[in-house]
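[1] below: sequence and its predicted model.
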Amino acid sequence: MQTASGAKLNAGRVALLLLFLGAGWYFWETAALLPLKLLVVMMHESGHALATLLVGGSVEHITLRIDESGACLSSLPPGIFRKIIVFSGGYLGSAVAGAGLLLATFRFRLRRWVLGAACVWLGAMGVIYAGDPFTLAFCLGTAGVLALAAKFLPEGAVDVLNLFLAAFTALYALFDLRDDLWNSSIRSISDAALLAQHTWVPAIAWAALWTLLGVMLLGWAAYVSMHARPTSRFSSLSMPSRRF
């Protein structure tokens, strides 16, 4: 299978992606995955923070908890539209992060830059917005691990790590949306419930909307990323240099 641009499906990437998704699903309840879950929670809260800044508000602080909960305390200008954007920002935050990891690693070949950017993001969020010592320690500690990975891992291992992070991020985003959609006790205290309070649109409708958008975004990013870009016949040629 190939796209209109001639990119062909990379069976190895697809197999590895499916392997990581299956492993994440199977080991979901194990303690070993807790740091990764907290990383995705930070992506979720960062989505709220970014949306807050985009609508002209200010972020007071962000906190993470060992039970995988998180909070972003913000001050917003008045207006229902701004609240809708900010409350929705968390849902799409982790989905956008998963899609971005896939595209940046495999479509744009950024590899180490992906880990470097994640390191800078975590460090900045921790120093600027961490609301307690645990959140600060997690952000700085994880940033340090990613910095070491970007510095010392070979390129192939960086690709595998980025794909694993993307797969797990996507899986967590979908599980998060699944809980809000089908678990009424969780939905009642979720971002969907906040949206329902301010818009009179039922929480389940908001959860369904963001689930649909999240699945579409992640599916598109996976489809594009799993296709290797065709090599141009001119890629191995170099322009002659001139002396002046």
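    Cool, got the structure.
[2] every contact and neighbour count from this point should use C-alpha atoms.
    Will do.
[3] separation between the residue nearest in space to the middle of the chain and residue 173?
    Geometric centre of the chain, nearest residue: residue 97, 2.2 Å, by Cα atoms, centre = their mean. Distance of residue 97 to residue 173, given as Cα to Cα, to the nearest Å: 10 Å.
[4] also residue 109?
    24 Å.
[5] re the thing from before, so the residue nearest to the centre of the chain makes contact with residue 42?
    No. Contact criterion Cα atoms under 8 Å: residue 97 and residue 42 do not qualify, at 10.6 Å.
[6] hmm, back to that, which neighbours do residue 97 and residue 173 share?
    Counting by Cα atoms under 8 Å, 6 or more residues apart in numbering, no residue touches both residue 97 and residue 173.
[7] mind giving me the packing neighbours of the lengthiest helix in the chain?
    For the chain, the helix that runs over the most residues, judged by DSSP state H, is helix 155-182. Counting contacts by 3 or more Cα pairs under 8 Å, 6 or more residues apart in numbering; DSSP states H and E, helix 155-182 packs against helix 11-26, helix 34-54, helix 80-102, helix 112-129, helix 184-187, helix 203-225.
[8] turn those into a markdown table, including distance to residue 142.
    Listed next are these as a markdown table, based on distance: least, Cα to Cα, whole Å:
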| stretch | distance to residue 142 |
| --- | --- |
| helix 11-26 | 19 |
| helix 34-54 | 8 |
| helix 80-102 | 16 |
| helix 112-129 | 7 |
| helix 184-187 | 28 |
| helix 203-225 | 24 |
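[9] okay, one more to line up with it:
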Amino acid sequence: MPALYQVLGERAVEAAPQLARRGLSVNHTQSITLGVMAVYVVVIALLWNLPYLRWSLWPFKMLVIAFHEFGHAITACCTGGRVKSISLDPHEGGVTHMQGGMSAITLPAGYLGSSIIGALLIFAGFDIVASKVASIVLGVCFLLTLWWARRDWLTIMTVLLAVGLLVACWFIAHGEALRWVVLFIGVMSALYSVWDICDDLILRKVNSSDASVFAKKYGGSSQCWGVIWSIISLCFMAIGIIGGIAAFPESFSQQEKDSQHFIPT
């Protein structure tokens, strides 16, 4: 993930003065991208709750749960801890077994980490080349997750299918399909994080959540922390959208030309 921050972060920094000059004007290509995002939101919201049809989202739900667990794992490593294992549950759950680390960072890192990943993927989803860069970094992160979860068959299958999907999309219209897949995964990750927080912490009041452990250690209630983390997650998503609009004003045809010169397929 540091590489994704570095590459896409540089574009976000470059986008700041552009955003100041252009305001929030949206060109034709960007309006289509925003429209597709809106369709994604509606489709995900419908499929999330419709009986039987909601199973079509199950692979993507497992994928963003892997993002959630990766957030715990990477922050544990960055704060002096050690990751013992990662496993996913077919009932849409997951757990990261780790030792040490700073709990004040590792506990919220699952929810907020998946939100940050979602925001970065939304940002990258505005451009084909940026989507290619994001997919490469995602592949590295997936392999790292695979190492931590090498004894969990569901995590292994989820990661391998995700990598396979990304690789296949590289060969469709010089990566144009990859752009839409990256955008979908980004929207899914950002929305899943907010929904998961609301569902587990605010609506159902689950006692074994990350927020409940955080509340016991540092005060407050799990519902309070859930609201705070939800707001932060939505802010990340908004930043990703605004950054994408500012950084990638190129038309579809220009993006395709640029993509042909960046690891062409």
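    Thanks, I have it. Since this is a predicted model, take the numbers as computed values, not measurements.
[10] neighbour count for residue 109 and residue 173 of structure 1, which is higher?
    residue 173 (29 against 13; other Cα atoms under 10 Å).
[11] re the thing from before, and the longest helix of structure 1, what's buried?
    158-174, 176-177, 180-181 (16 or more other Cα atoms under 10 Å).
[12] re earlier: map the residue nearest to the centre of structure 1 onto structure 2.
    Under the alignment (TM-score structural alignment), residue 97 of structure 1 maps onto residue 117 of structure 2.
[13] quick one: its match and residue 188 touch, right?
    No. Applying Cα under 8 Å, one finds residue 117 of structure 2 not in contact with residue 188, separated by 10.5 Å.
[14] quick one: stretch 84-97 of structure 1 to structure 2 mean distance?
    Compared with structure 2 after fitting, stretch 84-97 of structure 1 deviates on average by 0.8 Å (mean Cα distance after the TM-score superposition for structure 1).
[15] in which helix or strand does residue 86 of structure 2 reside?
    strand 82-89 (DSSP states H and E).
[16] check which element follows that strand along the chain.
    strand 93-99.
[17] that following strand to strand 82-89, inter-axis angle?
    170 degrees (axes from the mean of the first three to the mean of the last three Cα atoms, to 10 degrees).
[18] what's strand 93-99 of structure 2 aligned against in structure 1?
    The aligned range for strand 93-99 of structure 2 is 69-75, by TM-score structural alignment.
[19] pull out the buried positions in that stretch.
    Judged by neighbour count using 16+ other Cα under 10 Å, the buried positions of stretch 69-75 of structure 1 are 70-74.
[20] quick check, nearest of these to residue 152 of structure 1?
    Residue 152 of structure 1 lies nearest to residue 70 out of the buried residues of stretch 69-75 of structure 1, by Cα to Cα, at 31.4 Å.
[21] any idea how far that closest one is from residue 104 of structure 1?
    Here residue 70 of structure 1 is placed at a distance of 27 Å from residue 104 of structure 1 (Cα to Cα).
[22] and what of residue 131 of structure 1?
    Note on residue 131 of structure 1: its distance to residue 104 of structure 1, by Cα to Cα, is 30 Å.
[23] what about stretch 131-144 of structure 2, how far off from structure 1?
    Overall, stretch 131-144 of structure 2 averages 2.1 Å from its counterpart (mean Cα distance after the TM-score superposition for structure 1).
[24] likewise for stretch 154-163 of structure 2?
    Following the fit onto structure 1, the mean deviation recorded for stretch 154-163 of structure 2 is 2.1 Å by mean Cα distance after the TM-score superposition for structure 1.
[25] check which residues of that stretch are buried.
    Quick answer for stretch 154-163 of structure 2 (16+ other Cα under 10 Å): 154-156, 158-160, 162-163.
[26] for stretch 241-259 of structure 2, same thing?
    Buried-residue list, stretch 241-259 of structure 2, by 16+ other Cα under 10 Å: 241-250, 252, 255-256, 258-259.
[27] among those, which one lies nearest to residue 136 of structure 2?
    Distances from residue 136 of structure 2 to those, taken as Cα to Cα, are shortest for residue 259 (14.1 Å).
[28] nearest residue to that closest one other than its sequence neighbours?
    Nearest residue to residue 259 of structure 2, sequence neighbours excluded (Cα to Cα, 6 or more residues apart in numbering): residue 129, at 5.4 Å.
[29] so how far is residue 169 of structure 2 from the one you found?
    13 Å.
[30] when you align them, which residue in structure 2 goes with residue 13 of structure 1?
    Residue 13 of structure 1 maps onto residue 33 in structure 2, by TM-score structural alignment.
[31] name the SS class of the nearest residue to that match once chain neighbours are set aside, please.
    The shortest distance from residue 33 of structure 2 to any non-neighbouring residue, by Cα to Cα, 6+ apart, is to residue 126 (6.7 Å). Three-state call for residue 126 of structure 2 (DSSP: H, G, I helix; E, B strand; the rest coil): coil.
[32] contacts only, for residue 126 of structure 2.
    For residue 126 of structure 2, the contacting residues are 30, 33, 179, 183, 244-245, 248, by Cα under 8 Å, 6+ apart.
[33] alignment lookup: it to structure 1.
    Checking TM-score structural alignment: residue 126 of structure 2 goes with residue 106.
[34] hmm, back to that, where's the residue nearest to residue 259 of structure 2, which helix or strand?
    Per DSSP H and E: helix 128-148 holds residue 129 of structure 2.
[35] what's the answer for residue 231 of structure 1, then?
    Remark: residue 231 of structure 1 resides in no helix or strand, with elements defined by DSSP H and E.
[36] roughly how far does it sit from residue 105 of structure 1?
    Relative to residue 105 of structure 1, residue 231 of structure 1 is positioned 17 Å away (Cα to Cα).
[37] sweet, I'm off.
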